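Got a sequence here, can you model it:
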Amino acid sequence: MIDEHKDSAVNNSRRNFIKNTALAAAGFMIVPRHVLGGRGFLAPSDRLMVAGVGVGGKGQSNLASIYNGGKSEIAFLCDVDDRRAANSIKSFPKAKYYKDYREMLDKDGKNIDGVVVSTPDHNHAMIAMAAMQLGKHVYVEKPLSHDIYEARKLTEAASRYQVVTQMGNQGASGDGVRQLQEWYDAGVIGKVHTVYCWTDRPSWPQGILWPSTNGEVPKELDWDLWLGSAPYKPYIEKLVPFNWRGWWDYGTGAIGDMGCHLVEPPFRVLGLDTPIDVQCSVGSIYVDEFKRGYFPDSCPPSSHVIMTFEKTKKTKGNVQIHWMDGGIKPARPEELGPNEPFGTNGVIFEGTKGKMMCGVYGADPRLLPLSRNNEVHTKQKIERIKGGVEGHYWQWAEAAIAGYGKMQLSSPFEIAGPLTETLLISNLAIRGTDVQRPKANGKGFEYPGRDIKLLWDKENLRVTNFDDVNQFVKREYRQGWSLGM
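All right, here's what the predicted structure looks like:
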């Protein structure tokens, strides 16, 4: 277990750091670079001093992309697993290495300008919040958080602490979603009423029981730190570094992994907010001929979620987005030829005057039928991001150097927060299908969540007609860990 007193000491140190830097700014004519101009400010001539938390896998590529933008120095590395950190340590040999992000922020917070968070989902929020409370700009991998409550609090904190934020859904900076928006704003497909988003994920095990056999913790891994905010469980084989995505304690399933890439285009193009209701059905795994498996710890093998959004000025009435994963796909559009590519991941917009579609990240935007792409010509009205998808990283670094409020970003928390909330609200419907109650006659169980539509109260962050799932809106952190507010 993490020492609760140590955690408290780190929080106190964080508060003292903020207080002391403010006093220093008031008391001296010559001030250090990280204090100059107040919280979240960098001198224009400076490079961004970056700390990475979770620096293997996606974290490794995130840091490499931010560094290659030319305006950042990867100065600090933090990972609970020395094996995963090895390549980043080799790539950035001058960077100081930590295992615990709290120790890093406590000892070297004054030397850090921005923090890149690329850990498993369940630890995103508390790391990002700790950094923002120190006035650090943050780049957080998708999804922004594990819980709806966390997403809301991170969104509020970005404004409160006036730091530059970006979520790692790189397609938000791509040319594709901008082309879709220009077509839509020009009225090419009329007003959209229905959207389909689909993915072939999960590519990891789901719909399974937690293994009954414990594994041996690798000597390079600090298992307690890896668990972080999640409930304590013994280590099992193959959970790290990737299969955690299929377990509710750590991951957010297929929609958490791919939703930020696939739901983002309609969210942006149609100007949507969080849904007013969600409903779903999920794929089944049967343990025998007559009985469906019950696996409440694990995401289902497939799901189909229908989200309803209130009418906006850009839509025809309410809009429905269908989310499909696990290989489920919508019907092939009639306008798409039988041998024309449909894709294993994609989005279809259905409007009153036509249809358009794209792939993951909003890439490969197309009007349907495909012949329309040679006939329709619209003016480019939306500025493109230098570097496109890759520029998503550079944009954050440049905005952090410029200072809070100086540059527009593609996926700041004010946009990424509601998008993440939307996906996690959908997960309430998915998790609701496994709510189990004894039947009135005492013979077996019933599953009421499989046959209802969840009504969402945005202001109060709760489902109003099925209280069983509200426990998942805000989970209890393990003792010694907190969101630090």
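
Please count neighbours and contacts with C-alpha atoms only from this point.
Fine.

which helices and strands does the helix or strand harbouring residue 8 pack with?
Under the criterion of DSSP states H and E, residue 8 resides in helix 4-27. Helices and strands touching helix 4-27, by 3 or more CA pairs under 8 Å, 6 or more residues apart in numbering; DSSP states H and E, are helix 101-108.

What residues sit buried inside the helix it packs on?
The neighbour-count check on helix 101-108 (16 or more other CA atoms under 10 Å) flags 101-102, 104-106 as buried.

quick one on the thing from earlier: next SSE after the helix holding residue 8?
Under the assignment DSSP H and E, the closest C-terminal helix or strand after helix 4-27 is strand 48-53.

which residues are contacting that next one?
42, 59, 63, 71-79, 101, 111-119, 397, 400-401 (CA atoms under 8 Å, 6 or more residues apart in numbering).

I'd say residue 350 and residue 356 touch.
Yes: contact criterion CA atoms under 8 Å: residue 350 and residue 356 qualify, at 7.0 Å.

Tell me the residues that contact both of these two, please.
Residues touching both residue 350 and residue 356 (CA under 8 Å, 6+ apart): residue 189.

and stretch 433-443, how far apart are its ends?
Chord length of stretch 433-443, first to last residue, is 19 Å (CA to CA, to the nearest Å).

How about that stretch, which residues are buried there?
Under the neighbour-count criterion of 16+ other CA under 10 Å, stretch 433-443 has 433-436 buried.

Following up with a second sequence; could you model it the same way so I can compare the two?
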Amino acid sequence: MTEEKKDLGTGSSRRNFIKTTALAAAGFMIVPRHVLGGRGFLAPSDRLMVAAVGAGGKGQSNIANIYKGGKSEIAFLCDVDDRRAAASVKAFPKAKYYRDYREMLDKDGKNLDAVVVSTPDHNHAMIAMAAMQLGKHVYVEKPLSHDIYEARKLTEAANRYQVVTQMGNQGSSGDGVRQLQDWIDAGVIGKVENVYCWTDRPSWPQGVLWPSTNGEIPKELDWDLWLGSAPYKPFIDKLVPFNWRGWWDYGTGAIGDMGCHLVEPPFRVLGLDTPIDVQCSVGSIYVDEFKRGYFPDSCPPSSHVIMTFEKTKKTKGNLQIHWMDGGIKPARPEELLPNEPFGANGVLFEGTKGKMMCDVYGANPRLLPLTKNAEDRTKKRTERVPGGVDGHYWQWAEAAIAGYGKMKLSSPFEIAGPLTETLLIANLAIRGTDVQKPKENGKGFSYPGRDIKLLWDKQNLRVTNFDDVNQFVKREYRQGWSLGV
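Presented below is the predicted three-dimensional model:
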């Protein structure tokens, strides 16, 4: 029996079916949601009953924004850290509180319609998958997953289980990226030749060794549940709630954090798919006068990644996107005057007829030189999302109420999945620079992944010319944790 058939034919779904049949026979006119059951079913007059896994930090803002749309009830809160969840617990006092999402889905899965996942990256996929397999709509914070394999499986699962999905890159619903689309479609800058994306992140430690001194686990934190799918390690100070981003076991570095906001505009408006090859250079931390530090557990302090994409109708030929983090930026465009701001985070499109820029989230789109913007008369042809960036949350809730396939979304997994894969393929190149092998003469080590271009096989999810990095395509989960596929 397949997993899909098992979900549909046994357990709570079967019990709900029996209850529904009995009530119908008795002549009931109004049937509660938990009796109706069904995959993604929602009574038209109902509000969306939402469960939040990760209720603090970004989770707090996610559920607050979803609630502000007026169509959702925050019915369940789940967090492994009571300190982080405190503000949401206060804001939604009627919500039932859990620490373990598995217990929540097991006990109250029949009473909820949708799940918002706002945990660290390494636990995104297994929580989202568990919810989708119960027929629940999901909103997952960016990046969609920690591993390429997970992103592919989530994309497939969204279609298989026919649930409404959205990734938390809210800029994809903004007016800015739609203005960029209008300019591209109208040929204002011609065919695009190169794109540059840059960020001042990381704003957390990277290029460091795991601390040798263990910390004391706060009584409000369940450390084992926080680790989830990741290998067991003793608790260290300052890892939670934010510095986990710089460690490969939990985070995806600067490109995982900001790439969904900066690479997304060119990925969308140029109609790109995952890259065909990727190469990079990374910043160094020197441990002595002659040798670069070796920190395989931690992302580097800075990187410059070049991703090559196959030609589309909007590009001159195969396109290169340059990703730069750690404060590295491309050269200022000649069209910018000396004192006109270039921005700490941004995107630059170079076309055959001109250039255009935007900030993070696709905000503040502008043609270069800036004087062109006052003269621009390009018609708005790309449909805007009501509410713009804020509408990203409301759009998902309304689509979930309408049902699978009834409404268009800005970042469903069919779009968010390939975008996430793209960013994680870039991370293969970054991680490959720390692949260490003993030299043949036995004196020291070599780093064969530092000076090569990785060739990507999309269908088989593997690098074809440097097998050492394929171990990072699909990691091994800690015993007791599973993606469920």
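
so what number do they get for TM-score?
Superposed pair, TM-score by TM-score structural alignment, normalised by the length of structure 1: 0.96. Supporting alignment: 475 aligned residues with a CA RMSD of 1.5 Å.

circling back to that earlier point, between residue 350 and residue 356 of structure 1, tell me which one has more neighbours.
residue 356 (23 against 20; other CA atoms under 10 Å).

That one: which element?
Using DSSP H and E, residue 356 of structure 1 sits within strand 355-358.

helices or strands next to the helix or strand following that strand in the packing?
Counting by DSSP H and E, the next helix or strand C-terminal to strand 355-358 of structure 1 is strand 366-368. Where contact means 3+ CA pairs under 8 Å, 6+ apart, strand 366-368 of structure 1 is packed against strand 355-358.

Would you mind getting the average deviation of the strand it packs on from structure 2?
When structure 2 is superposed, strand 355-358 of structure 1 averages 0.4 Å from its matched positions, counting by mean CA distance after the TM-score superposition for structure 1.

from the middle of its chain, how far away would that strand be?
Computed by CA atoms, centre = their mean, to the nearest Å, the chain-centroid distance of strand 355-358 of structure 1 equals 24 Å.

So what touches it?
Residues contacting strand 355-358 of structure 1 (CA under 8 Å, 6+ apart): 176, 180, 189, 346-350, 364-369.

Now a ChimeraX select for only the buried ones of these.
The buried subset of these, as determined by 16+ other CA under 10 Å, is captured in ChimeraX by this line:
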select :176,180,189,346,347,348,349,350,365,366,367,368
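
Please render the contacts of strand 355-358 of structure 1 as TSV that adds distance to residue 482 of structure 1 to the earlier fields.
Converted to TSV, the contacts of strand 355-358 of structure 1 look like this (distance: CA to CA, whole Å):
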residue	distance to residue 482 of structure 1
176	39
180	40
189	47
346	37
347	37
348	40
349	40
350	43
364	42
365	42
366	45
367	47
368	49
369	52
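
buried set for the helix holding residue 8 of structure 1?
The neighbour-count check on helix 4-27 of structure 1 (16+ other CA under 10 Å) flags 7, 10-11, 13-14, 17-18, 21, 25 as buried.

what about the strands in the stretch 201-350 of structure 2?
Secondary structure of the stretch 201-350 of structure 2 (DSSP state E, counting those that start in this stretch): strands located at 277-282, 303-309, 315-325, 346-351.

Compare those and give me the one nearest residue 265 of structure 2.
strand 346-351 (8.2 Å; CA to CA).

for the closest one, packing partners?
Using 3+ CA pairs under 8 Å, 6+ apart, strand 346-351 of structure 2 sits against strand 192-198, strand 355-359.

mean shift between it and structure 1?
Strand 346-351 of structure 2 sits 0.4 Å off on average (mean CA distance after the TM-score superposition for structure 1).

angle of that strand against strand 192-198?
Using axes from the mean of the first three to the mean of the last three CA atoms, to 10 degrees, one finds that strand 346-351 of structure 2 and strand 192-198 are set 170 degrees apart in direction.

how about strand 346-351 of structure 2, aligned to which bit of structure 1?
The alignment of strand 346-351 of structure 2 onto structure 1 (TM-score structural alignment) covers residues 346-351.
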